[in-house]
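Asks: give me a model of this one.
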Amino acid sequence: MSSTNQARLLPWAGLEGKPCYLAGDGTGYLSRLADNMESVQLGLAGELVQEAQRVLDRRQWTAGELHLLAVQLTEALANVHRIAVSRGGRLLAPAYEDLDALDESDDEHDQQYAAQPIQLG
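Replies: This is a model prediction of the structure:
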């Protein structure tokens, strides 16, 4: 299994849309296939974002164009979300002994900068 001792969520669904998982060390054929598929999905999502921006910038579109765009963006977002969940699940947990102490230091940092006024233009 992976270094986090969890199965990998694959970038495709199984029967009836159920998630597929892979147990292994991440070096086999299916792992490489999943890596390649994730790369393709992320590339297509990037291209779709650019296309959506072009459609919206025109400020002239049909209901059909908007519907198709919404369908494609939803599919791409679902793929990107699945990739993010999969990769997040494979990250090593931080080696902090006291996560509460870390949260407190973040709060102090946020308060320090929140008290400073922001100068615009």
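Asks: C-alpha only now, for contacts and for neighbours.
Replies: Noted.
Asks: tell me where the protein has strands.
Replies: 8-13, 19-22 (DSSP state E).
Asks: of all those strands, which lies closest to Val85?
Replies: Closest approach to Val85 among the strands of the chain (Cα to Cα): strand 8-13, 7.7 Å.
Asks: what's Ser2 in contact with, if anything?
Replies: Arg8, Ala23, Gly24, Asp25, Gly26, Arg90 (Cα atoms under 8 Å, 6 or more residues apart in numbering).
Asks: please provide the structure for the following sequence as well, for comparison with the first:
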Amino acid sequence: MTAHEELRLLPWSGPEGKPCFLSTDEPGGHLSRLADSTEVVQLGMGAELLERALDTLADEEAAPEELRLLTIDLARTLRDVLRVAVSRGRRLQIPDGVAHDGGEDGPRLPAAAFG
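Replies: Okay, here's the model as predicted:
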């Protein structure tokens, strides 16, 4: 299956939080460009939030409510970044000669590879 035959996971949710998908043969179309721009914004916001989180966690006097709100923001941003990663991963070309069973588990490495 070629990349254009698969649905693209969009970087936003539909009604009731359900995922949105795009089916198109035109990767440079208006909706594709909007999705690309949205992904860039989401990743940038994630980088900024990471900096804020590191600063907040370094502050030994951070209030519990501040940490709670930070955790909520981190969870939302992680959801967005994971959606971008899944979407981009699905659009990667699989090189010829590489076996792929369609599973979501990724490559298998022997336990010795991890020390």
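Asks: can you add mean neighbour count and distance to Asn79 of the first structure and give the strands of the first structure back as TSV?
Replies: Converted to TSV, the strands of the first structure look like this (neighbours: other Cα atoms under 10 Å; distance: least, Cα to Cα, whole Å):
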stretch	mean neighbour count	distance to Asn79 of the first structure
strand 8-13	20	7
strand 19-22	15	12
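Asks: Glu51 of the first structure: which of those strands is closest?
Replies: Once the strands of the first structure are compared by Cα to Cα, strand 8-13 is nearest, at 22.9 Å.
Asks: give me the mean deviation of the closest one from the second structure.
Replies: Once fitted to the second structure, strand 8-13 of the first structure is off its aligned match by 0.3 Å on average (mean Cα distance after the TM-score superposition for the first structure).
Asks: now the longest helix anywhere in the first structure: how far from the chain's centre is it?
Replies: Scanning the first structure for the helix with the most residues, using DSSP state H, yields helix 29-58. How far helix 29-58 of the first structure lies from its chain's middle: 12 Å, per Cα atoms, centre = their mean, to the nearest Å.
Asks: that concludes my questions; thank you for your assistance.
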